[in-house]
Every structure is written in C-alpha cells, then in structure tokens.
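*Asks:* no sequence on this one, just coordinates:
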C-alpha cells in the first residue's frame, strides 16, 4: 500500500514538511508496513520556497538584502544548478512575517529586497526564475524591485521616488533603460495564489492593504497611487496590465512581474506540483492525504488541497483532506476530486489550545483514515 502525503503548512503550527511527517507517523501507527512518500507542498504563499527546495533538492542559498523597511536581513533563495533555475520567494525579503504589527506600514514598505534577490540569482548564472508571491508586507506595485534592478522612477522634478506605494502618486517618468540587461534573457514564472486585478474593489490595496497596516483612507490613497503606476507604465510599455488576473498579488507584484519581467503568472500549486513531478507520484499512490489549516469555499481559488485533488481526480486516485477547520462552503470541494475531509479537533477547543496539539491531532486523524481505508480494502 502506497500512501502519498502532500500537505501544505498549518499556519502558526507546522511547516508543510512537519505536517507530512506527522501524517506519516499516524499512517505507520495504523499500518507499519505501509509505504509512505512525503511531498510537502504550498500554493505560492508562505512555505512555498521550502516546499520547492524539498521537492527538487535545490541548493539553499543566502543573500543579504533589504527587508520591507530597508533594514538588512539574510534572505534564503533556492538554486537548481543543472537547470540554471532560481527559486525566489518575495516574503524572504519583503515578507509581512518579518515586521511586528506596529511596523506594518503599507504606505512606505518596499520590494527593493526582492530585486536584490534577482540580482543574486543573475550573478549565479540564472536563466530561469520561479518567483513566489505570497506573504508580502508591501503595496508598491513592484516599484522597489524595479529600482533595485536599475530602473528609475522619477517625479515631475526629476527626483527618484522614495520607497513605498504612497510615493507612486508623484510618478511622472519611468526610465527602464538602466534595467539590468541580463533580465532580457531570464525566463520568469510567477506563482500567484489569488486572481485579483491591480486596482479597484478587488485590487491589491482594497483587499490586502488593511492587513498590511493601511487605514480606509490610506487604502484609497494607495489605490490611486497604483493607478498612477499603471498609467505611466502603459504609456511606457504600450500595454496595460492593470486588469490582468493576479496583477494584484503581493501588493501589485503580479503586475510588475508581468509588465516588466515578462513573467507568466500561474497558480502556485500548479508550479510547485510540476517541480515535484506530481503526476508520477500520484500514479504510484493508492491513497493521497493532503491538508492545510482551513478548508472552505475559498479553497477553490487555488489552494493546495484542491490543486492536489484536481490532479488526483484525473488519475482516479482518492484524496482525503485533513484541515485544522472546515469553514463555510467546504462541501464544494467534494466536487473537485476530494473524496472526504475531516477537521482535526477531537473535541471542543480554542485555537490557542489546538495549535500546540496540531502534530498530535494530525497523526491521530491520519491513523484513523488509514484504519478505515485498510478495513474497506479487506472487507
């Protein structure tokens, strides 16, 4: 019996790798002879870099870059030397997790450090880059990244704009001649876990700005500023990407990746499953167990369990989802290839009580699933 264990992380509790190992312990408690394959996954958000490195055996590299507030930090990126491919996670440089709640400042946070990660990859000889766009603390439309890569964003007086999304309201000229020429030969794919456009009610500022510290008044200001970036960019490039699905990802980095790096935007889970050679893993599996912190109707937009279930359905493989909680609309996931879904809690408990027990509960649920599964196969 071959069991494929491919969860996402359980936020604030377990990494995807830790979750997979907890599942494996439960499987082996039920059936010690079972063959398990752990394949940690992610959907482009938190943990995606670790999932890619685990799936591919990529080298873990370090670079000193600026964080979202311009402070130095050691950021990790991945390198597949044989394929000349770099894995760049925006959150490693400009992630919300590196800021305290008091430091969250959507008006002034910058993606400059992401550009520095690109430079490190280019110096290594990268010919392809997979850019992971989840978890940003920024709302600057990728302006900081462009500045790090050599572009000049100027106001009416010819002065370079300061860091942050708010400064884009004063953008008058976008000079791209200074962009690192190696970018022209770099094939970029950007992993997105949302389909939001750049602007408007579903745009980067309105939907994601508040969690990055923006007040309602600042959300409106930032949306106008990103609109200015879109307008000037369209004039410079001859194409307008403001309405592209995914342009609003990571504070507008989806927009910048497509417009200035020529990136292909694709669902993060599809990108990571491709790197993990998921079709081959699914082909040899008798049962697939996946999971994440919450399964609900929003999971259909491209979250890990649904990506796994859709791929498994094409091969007729059963999929069980173990989630920290089952939210409103989770039943819709049953139409996407999910065979069954279970919440982890074994009784009434608060989130604070559940988090320290996540590994224990995940193992217990996995054991129960396997006991039922093996019983059904032998009856």
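*Replies:* Looks like it came in fine. Remember, predicted model here, so these are calculated numbers, not experimental data.
*Asks:* only C-alpha atoms from now on, for both contacts and neighbour counts.
*Replies:* OK.
*Asks:* just give the number of residues close to residue 352.
*Replies:* The criterion is other C-alpha atoms under 10 Å. On that basis, residue 352 has 8 neighbouring residues.
*Asks:* ok, second structure coming up, stack it against the first:
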C-alpha cells in the first residue's frame, strides 16, 4: 500500500520560501521512503511569498517596481497581476516593500521604519488600471500604523503646526489632523481586500507594539513609546474619522498597517486564509492523503493564533488526518499546539549553533529532519505489527 503524504509548509523567514521548504521535506522523505507519494502545497499567509504564490496559482505576471524601503533607501520590489480573473486584479505583499528582511539587523528600530514603499506599490497597481487589489500583511519591519503607506497615496498626516509627519511610528505621537482631501481619487473606484492576521490588534496589552515590537528590534522602553504613539494615533482616527480601531480584528496587522489600510484608504480587512485559500489547493488535496507534514520557522504559543501550521492542522482534522510539524525552533508554550490538531512537532536543530549559522544551513537541517520523520514512520509501522505484553 502506497503512503500518501501532503507537505504543506510555510516559509522560514530570512532563509527559505515555502516552495523551497516543501522541496527539502520531500527530499528527506524520499531518502527513506522512495515509493511514498508526496503532494506539495507550499502555503503563504500574507507575508513573504504571497504575491508569487497567487500569481503562479493563477498564471499571472510579476512586475518589478523600485520603491522606498523601510529605512528610506531605494529597493527593488514587485507587485503581481493575477491571471484568469473577472476583474483586473493586482496582488501586493507589504513585505516586498517594508519587510523585516529589508531592515539591516544592526539598525533595526521600528520607531523610524516606514511603509511608504507599500503605498508606492499600490500606486503602481493603480497606474496599471486595476479594478481590485489584494494586499498581504505579514513579515513586516515597521510599526507606523500604515502612515507612510497613506502618505504615498496623498493622505496628509499633520502635526499641530500643519506640517506633514516624517517617517516612522515614533512620529505618530505628534499627529493632530488627518486630511484626506488630496488622497489619490482612483482609490474610490477600486476594491481593496487585505489578507491579515485576524488576531492582531492595534492597542492594549495584546497590541502590536507589545507583541511584535521586540522582534523588530525594540527595547522595552521603545515598545512602550510605540504603544503610546499608536494609542494616540487611534484617538486621532476616532476624532477625525469617527472610526474606533483600537481593538478591531486585524487592526494591528503588520505593525498597524491594517489600521492605515482600513481607516485611510477604505480597504476591507479579512482573515488571511479567507483570501489565500481561494487560490491555493490544500482543501482539494487533503482527501487524497494519509499524513500531513507542515512546517514554520518558530512553533510556539502564538502558532494557533493564525499561523500556517495551525491552519493546516485545523483543515486536516476535518478528515481525521495525523499532522506532524517541523520547526526551526520550538518556543515558549508550544505544547498548546497539541490542542489545535498538531499531533507531533520537533525542531530541525540537532546541535547548538548561532542563528545565522542555522539560517545558512536550513536546507540541510530541514532535509535531515524530514528523513528522521520518515524513519520514525517505519518504526511506527513495525511497532503496530507487534504485540506488547503488559499493554
């Protein structure tokens, strides 16, 4: 009997994209089980790879664009046009213009990084005459509430002297007035749908500054400064636009970009898999397999809050399928994932090493870990055929 395995991973940040991760796992499985039938469904969640995955799934086209990067430098980014759609549809991932990988480690400071380049990508899509824009939020290196994005599209964010705010989330504490009068008028005629983590909110104890700020280089003092700036931002949005965003689902996505998209350019926020799974095939593949292997860079207590392994497991359990997760690291509270459909998880690391060394060797580590899983499957089959006295 042939063993059918679905490989449905996310990418490993700053290392391998989801397709490369799937390839590594497949190689490791086939070292031990050459006759196993492997089906691959590399997944994206709105972060890095979102645009390319949807473009490839629909036979669309990528277009290069030079934009302003998160620390103000010019970088090469891109947007895509989907193929086979009723309405001319662009797809944009914020990570292409303002992702953490574009912020050098030694200068990471989310008080000053900007989403201005995201607005430039949206503008390029508008220049192409699109009727709909899909925006993926994830893997951000910013915490500016989408202020830079909005400024690139003509929104004026003014201080008490009537001057435009500078770049970065730290500037939001100066915000006094929001002026939409010169916002790009084409936005009024385009449907904008945003794939974001529904669990991320802008303010409060679970606000984006406190939850994700440290990952972007923020010290404890900086985290509190960012949180205060975003609270003020939410207050001004309420006063100027009569919209309460503090704890709105998705408002904290990508350092508050969700708030800027919703409040300043009239986008609609969606749970990210509501968008992504319209274009990827995992639901059609699950009935055809016996086992599911997923993966992500870090598995921890946050994984069930909208990350790919938990979503894969949730869908797999509709068919009572066992789920194995491979991770670069196993973080705090990872055991909670057992309650969310993941039956076994393990780190791909087999020896102590520096983060940069692990990133450089991810493909080998991942392949070897998948080989180990395949060997465990063989052991499990042998055990199943044995009788144990005392059991």
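*Replies:* Cool, the structure landed. Everything numeric in this text was worked out from a predicted model, so none of it was measured.
*Asks:* could you find the counterpart of residue 250 of structure 1 in structure 2?
*Replies:* Mapped onto structure 2 by TM-score structural alignment, residue 250 of structure 1 lines up with residue 254.
*Asks:* surely that match is within a strand?
*Replies:* No: under DSSP: H, G, I helix; E, B strand; the rest coil, residue 254 of structure 2 falls outside any strand and is assigned helix.
*Asks:* list the contacts for it?
*Replies:* Residue 254 of structure 2 is in contact with 137, 138, 139, 140, 141, 142, 143, counting by C-alpha atoms under 8 Å, 6 or more residues apart in numbering.
*Asks:* in ChimeraX, how would I select the buried members of those residues?
*Replies:* Command for ChimeraX that selects the buried part of those, burial taken from 16 or more other C-alpha atoms under 10 Å:
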select :137,138,139,140,141,142,143
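*Asks:* of the contacts of residue 254 of structure 2, which is the nearest to residue 101 of structure 2?
*Replies:* Nearest to residue 101 of structure 2 out of those is residue 141 (C-alpha to C-alpha; 7.4 Å).
*Asks:* right, and the closest one touches residue 107 too?
*Replies:* No: applying C-alpha atoms under 8 Å as the test, residue 141 of structure 2 and residue 107 come out as separate, 11.3 Å apart.
*Asks:* okay, the match of residue 250 of structure 1 and residue 93 of structure 2: tell me how far apart.
*Replies:* Residue 254 of structure 2 is 11 Å from residue 93 of structure 2, where distance means C-alpha to C-alpha, to the nearest Å.
*Asks:* which neighbours do those two have in common?
*Replies:* Overlap of the contact sets of residue 254 of structure 2 and residue 93 (by C-alpha under 8 Å, 6+ apart) consists of 137, 138.
*Asks:* quick one: the helices in structure 2?
*Replies:* 18-32, 50-58, 95-98, 116-127, 147-152, 208-212, 220-241, 253-265, 272-276, 282-285, 308-316, 355-360, 362-384 (DSSP state H).
*Asks:* single out the most deeply packed of those.
*Replies:* Most buried of the helices of structure 2, by mean neighbour count (mean count of other C-alpha atoms under 10 Å): helix 95-98, with a mean of 30.
*Asks:* mean deviation, it versus structure 1?
*Replies:* Helix 95-98 of structure 2, aligned to structure 1 and superposed, deviates on average by 1.4 Å (mean C-alpha distance after the TM-score superposition for structure 1).
*Asks:* in structure 1, what residues pair with that helix?
*Replies:* Counting by TM-score structural alignment, helix 95-98 of structure 2 falls onto residues 91-94 of structure 1.
*Asks:* quick one: contacts of the matching stretch?
*Replies:* 46, 65-68, 73, 75-77, 97, 110-114, 117, 133-138.
*Asks:* which residues touch residue 202 of structure 1?
*Replies:* residue 196.
*Asks:* and the gap between the alignment partner in structure 1 of residue 146 of structure 2 and residue 151 of structure 1?
*Replies:* Superposed on structure 1 with TM-score structural alignment, residue 146 of structure 2 falls opposite residue 142. Using C-alpha to C-alpha, residue 142 of structure 1 is found at 11 Å from residue 151 of structure 1.
*Asks:* just residue 280 of structure 1 next, same as before
*Replies:* Counting by C-alpha to C-alpha, the gap from residue 280 of structure 1 to residue 151 of structure 1 is 42 Å.
*Asks:* thank you, goodbye.
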